[in-house]
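> Provide a 3D model corresponding to the input given below.
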Amino acid sequence: MFPYLMKKEEFATNEYPLFVVPIMEIQLLSQKIIELSSTITDLANDLPDVAHQQFYNEQLFNAIISTNEIEGIGTTRKDVAVAIEALNKDKKEKLKHKSTVRMYLDILSEDYLNVTELTHIREIYNALTSGEIEDDDELDGELFRKNYVSIVNNQNGKIEHIAPGKEETIKEMLLSWIHFINIENVPFLIKASLAHYFFENIHPFYDGNGRTGRYILSKYLSRKLDKFSGLIISKKINEDKNKYYKAFSDTGNILNKADGTQFVHTILSFIIKGQYEIINTLSEKQEMLYYYHQKLQDSSFTDIEATILFLLIQSQLFVSDFEASINDNELLNLLQHTEYSQRSLKQTIKDLENKKTLIKVAKRPLKHAIVEEFFDYSTK
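Sure thing, here's the model as predicted:
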């Protein structure tokens, strides 16, 4: 893979092959990432089903909001929640971010992302950005763009990168990228990082390059590590965009002669920071869940009340706001094959509302949540 390199805001050459020096720190980071992924999997598997799904949803929200925010696209949690609901109910209406949400939901399926032809790249791009690209940025080549684009630093106005301008050149570079991602003699974390850099260096589209590149990276890491480690990469890049762009710019500087070591190190450091965040959050939430489970057992709540409340605790505890918690219909569906009738469950929800244990937070669809006063867990 021969990236386009820059010298003082101008294209310099593409005669140097992209490479990495397997320094000890990269090897240690790679080893630690694999170990932490195993820890995350064990922690997540210990969660009850609702808690596990809600924690995944929370990471999904963060990933989509972050990947769009990097591109300057404003996305709210409600936008994502509405899109998820529409997809789950197979609604045909056009919604903002629906394409992006659909693709990120696919990460949960753990299907292999098979990219062996140029058309596969275009298909990923189409599915990810459908209805979200401005008319001026629509592709004008057979599969990709056919005119020059450059990446400009918004802070100082300097040209950071000039991408190849001819579609034939783009195709040639992407074919070498496809070959690289399918070889098996490169450690997968180094491969993922270098492939991500080279894809962004090619910049095959007018708009949506970053979103497409990060999706491919997330999908790959989710399969090779775990879905949580894969999803959090966009969030960590978004939190430290300057570090990411500096690594990209430095790698593309002619003086470094396509040395991708710094970029690989940067990506691995983002992954490992995200993993520690996931582990800390999961550990804390598990402690809280155990505490509230004991609180229910020691309380005067009836069995049916405690059952409802424990599901709602899972629903609320593992997401950051009510927008992503389960509604009454979803709650009833979860308890459909239990000893409790739907009528008795609905009545119990009303009773808990009358007791001021639950509060109605939405009407359409009807949704109840546990009052804040119930959540008295303290780390002290």
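
> switch to C-alpha atoms for all contacts and neighbour counts from now on
Will do.

> quick one: the strands in the stretch 251-380 of the chain?
Assigned by DSSP state E, counting those that start in this stretch, the strands in the stretch 251-380 of the chain fall at 358-363, 366-370.

> Y56 contacts G230, doesn't it?
No - the criterion here is CA atoms under 8 Å, and Y56 misses it with G230 at 11.2 Å.

> the more surrounded of the two?
G230 (27 against 20; other CA atoms under 10 Å).

> Cross-check the contact I'm expecting between the more buried one and L221.
Yes - contact criterion CA under 8 Å: G230 and L221 qualify, at 4.6 Å.

> for Y340, what are its contacts?
Counting by CA atoms under 8 Å, 6 or more residues apart in numbering, Y340 touches I304.

> Mean neighbour count for the strands of the stretch 251-380 of the chain - can I get that in JSON lines?
As requested, the strands of the stretch 251-380 of the chain are arranged in JSON lines below (neighbours: other CA atoms under 10 Å):
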{"stretch": "strand 358-363", "mean neighbour count": "16"}
{"stretch": "strand 366-370", "mean neighbour count": "20"}
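
> Next, format those strands as CSV and append distance to E132.
Output for the strands of the stretch 251-380 of the chain, formatted as CSV (distance: least, CA to CA, whole Å):
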stretch, distance to E132
strand 358-363, 29
strand 366-370, 31
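
> Indicate which one of those is closest to L331.
With CA to CA as the measure, strand 366-370 is the member of the strands of the stretch 251-380 of the chain nearest L331 (9.2 Å).

> Excluding its own residues, what touches that closest one? List them.
309, 312-313, 316, 322, 326-329, 357-362.

> where along the stretch 151-300 of the chain do the helices fall?
Taking DSSP state H, counting those that start in this stretch, the helices of the stretch 151-300 of the chain run over residues 167-182, 188-202, 209-224, 227-231, 233-239, 241-251, 261-297.

> hey, which of the ones you listed is tucked in deepest?
helix 227-231 (a mean of 27; mean count of other CA atoms under 10 Å).

> if we look at it, which residues are touching it?
37, 40, 56, 59-60, 63, 107-108, 217-223, 271, 274-275, 278.

> circling back: which stretch among the helices of the stretch 151-300 of the chain comes nearest L139?
Comparing the helices of the stretch 151-300 of the chain by CA to CA, helix 167-182 comes nearest, at 10.6 Å.

> And S222, how close does it get to A247?
23 Å (CA to CA, to the nearest Å).

> Could you also give me the structure for this second sequence? I'd like to compare it with the first:
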Amino acid sequence: DVYKRQKQEIAHALNNQASDFLKFRGLVDQYKEIELNKKIKVDNVRDIRAIYDKLVSNEINEQDKLDGELFRKNFVGVHDGSTNKYIHVGLQPETKIVEYIGEMLTFLKYFDAPQPFKIMASHYMFEYIHPFYDGNGRVGRFIIAKLLSDYYDNYTALTFSYVINRNKSKYYKAFMTASNHLNCGDLTEFIDTMLELLIAGQERILDELIPKMDATEKLTLYLTSHYKKIDYEFLYLLSMDKLFGNKRNRLTLIDLENILGVGRVKINNTIKKFGNYLVKIKSRPTIYEISDEFLNSIIK
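Sure, this is the predicted structure:
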């Protein structure tokens, strides 16, 4: 139920809908910026605070608001309720947090090692420092997504976040193992686990993208040879939205008007013309999606 609700909240945020529970607005905005290749800086200590402010500050409880100049001033720890013990205690005071965040960023820029290794190691460093009372995980995962986007591509970055969400036990176990005092600060196993998750995400891209690219080629050939320009563009847009889009964030009729550069009358006439190929999934705003039967008749 919680997972379903979170997906609903994210869909609301994507659609800019007013809601009492839009705590994902900042998160969605930041990931949209990654997708659009807008410049988000992870260069200095203040950049980390800026990401926190935009990403999660609006959803932090009053008692967990930051009380330092940039980060927290006092104690924070990760508590294990089953043992009633702290499994990790963040660094303090704030001067030490600032110092270690600075060292983490210097390590990322200048340490002589493959960049993927440095990205994964810095992810551990950030979570070890734990600069905030709340929101460390979300900010840390966003930062690693940003760094992966810069080094690889947007798809690798976003699917890495997805794979982490699907493999939380493996992800958190890697932190626990690395933090064990018997491990003596060796991050080899941690980096190896993170790279395994990264590869799993890239393989997922290939598994999903290759069939969809094949379907796109077939659709393009079929639609361009069977329909006039406006009809082709209308059917193509809805087909791409079905193949690559988010079912909770489909194109509205207003979107279609703006993209195609035509008025509502023309859109309505086209909908009537191809009514057998469409499924109405929402009324306010009005949203249609292409039918599975239409797609399957072309791509299979």
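
> quick revisit: so which of the contacts of strand 366-370 of the first structure comes closest to K346 of the first structure?
For these, the nearest to K346 of the first structure is D328 (8.5 Å; CA to CA).

> Need the counterpart of the closest one in the second structure.
By TM-score structural alignment, D328 of the first structure lines up with L253 in the second structure.

> try L345 of the first structure
By TM-score structural alignment, L345 of the first structure lines up with I267.

> Now do the contacts for that match.
L253, L256, E257.

> ok, now which ones touch the second one?
For L256 of the second structure, the set of contacting residues under the criterion of CA under 8 Å, 6+ apart consists of F234, I267.

> Mind doing that once more with 10 Å?
E233, F234, L237, L238, V262, G263, R264, I267, I287 (CA atoms under 10 Å, 6 or more residues apart in numbering).

> Please apply the same query to L143 of the first structure.
By CA under 10 Å, 6+ apart, the neighbours of L143 of the first structure are L118, T119, I121, R122, E123, E167, I170, K171, P204, F205.

> As JSON lines, the residues you listed with distance to E239 of the first structure would be great.
Putting the contacts of L143 of the first structure into JSON lines (distance: CA to CA, whole Å) gives the following:
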{"residue": "L118", "distance to E239 of the first structure": "32"}
{"residue": "T119", "distance to E239 of the first structure": "33"}
{"residue": "I121", "distance to E239 of the first structure": "27"}
{"residue": "R122", "distance to E239 of the first structure": "28"}
{"residue": "E123", "distance to E239 of the first structure": "29"}
{"residue": "E167", "distance to E239 of the first structure": "33"}
{"residue": "I170", "distance to E239 of the first structure": "30"}
{"residue": "K171", "distance to E239 of the first structure": "32"}
{"residue": "P204", "distance to E239 of the first structure": "25"}
{"residue": "F205", "distance to E239 of the first structure": "24"}
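
> Any quick PyMOL command for the buried ones out of those?
Here is the PyMOL command that selects the buried residues among the contacts of L143 of the first structure (16 or more other CA atoms under 10 Å):
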select buried, resi 121+122+167+170+171+204+205
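
> surely D351 of the first structure meets E305?
Yes - with contact defined as CA atoms under 10 Å, D351 of the first structure counts as touching E305 (9.0 Å).

> distance of the aligned residue in the first structure for T193 of the second structure from T39 of the first structure?
Using TM-score structural alignment as the criterion, T193 of the second structure maps onto T266 of the first structure. Distance from T266 of the first structure to T39 of the first structure, counting by CA to CA: 22 Å.

> got it, and D111 of the first structure?
Distance from D111 of the first structure to T39 of the first structure, by CA to CA: 22 Å.

> swap in D259 of the first structure?
32 Å.

> the more surrounded of those two?
D259 (20 against 14).

> one step back: tabulate the helices of the stretch 151-300 of the first structure in a markdown table, adding columns for distance to Q31 of the first structure.
Formatted as a markdown table, the helices of the stretch 151-300 of the first structure follow (distance: least, CA to CA, whole Å):
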| stretch | distance to Q31 of the first structure |
| --- | --- |
| helix 167-182 | 20 |
| helix 188-202 | 10 |
| helix 209-224 | 13 |
| helix 227-231 | 14 |
| helix 233-239 | 17 |
| helix 241-251 | 22 |
| helix 261-297 | 10 |
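
> Tell me which of those helices lies nearest to E373 of the first structure.
Comparing those by CA to CA, helix 261-297 comes nearest, at 12.6 Å.

> How about the contacts made by the nearest residue to Y52 of the second structure once chain neighbours are set aside?
Closest residue in space to Y52 of the second structure, ignoring its immediate chain neighbours: V139 at 6.2 Å, by CA to CA, 6 or more residues apart in numbering. Taking CA under 10 Å, 6+ apart, we find V139 of the second structure in contact with 27, 48-49, 51-56, 126-127, 132, 145.

> Map V139 of the second structure across to the first structure for me.
Aligned partner of V139 of the second structure by TM-score structural alignment: T212.

> cool, L70 of the second structure as well?
By TM-score structural alignment, L70 of the second structure lines up with L143.

> Now do the shared contacts for G230 and L221 of the first structure.
Common neighbours of G230 of the first structure and L221 (CA under 10 Å, 6+ apart) are I107, Y215, I271.

> What is the nearest of those to F180 of the first structure?
Checking the shared contacts of G230 and L221 of the first structure against F180 of the first structure by CA to CA gives Y215 as the nearest, at 17.7 Å.

> give the contact list for that closest one.
So Y215 of the first structure contacts 63-64, 67, 100, 103-104, 107, 124-125, 128, 209, 221, 230-231, 233-234 (CA under 10 Å, 6+ apart).

> any idea how far K380 of the first structure is from it?
In terms of CA to CA, Y215 of the first structure sits 40 Å off from K380 of the first structure.

> Kindly report the same for I359 of the first structure.
For I359 of the first structure relative to K380 of the first structure (CA to CA), the value is 28 Å.

> among the strands of the stretch 251-380 of the first structure, which is nearest S30 of the first structure?
strand 366-370 (41.5 Å).

> Can you check what angle separates the closest one from strand 358-363?
Here strand 366-370 of the first structure runs at an angle of 150 degrees relative to strand 358-363 (axes from the mean of the first three to the mean of the last three CA atoms, to 10 degrees).

> Mean per-residue distance, strand 366-370 of the first structure versus the second structure.
Superposing on the second structure and averaging over aligned pairs (mean CA distance after the TM-score superposition for the first structure), strand 366-370 of the first structure comes out at 1.6 Å.

> contacting residues around the equivalent of N15 of the second structure over in the first structure?
Alignment note (TM-score structural alignment): N15 of the second structure maps to E85 of the first structure. Going by CA under 10 Å, 6+ apart, E85 of the first structure touches K91, K98.
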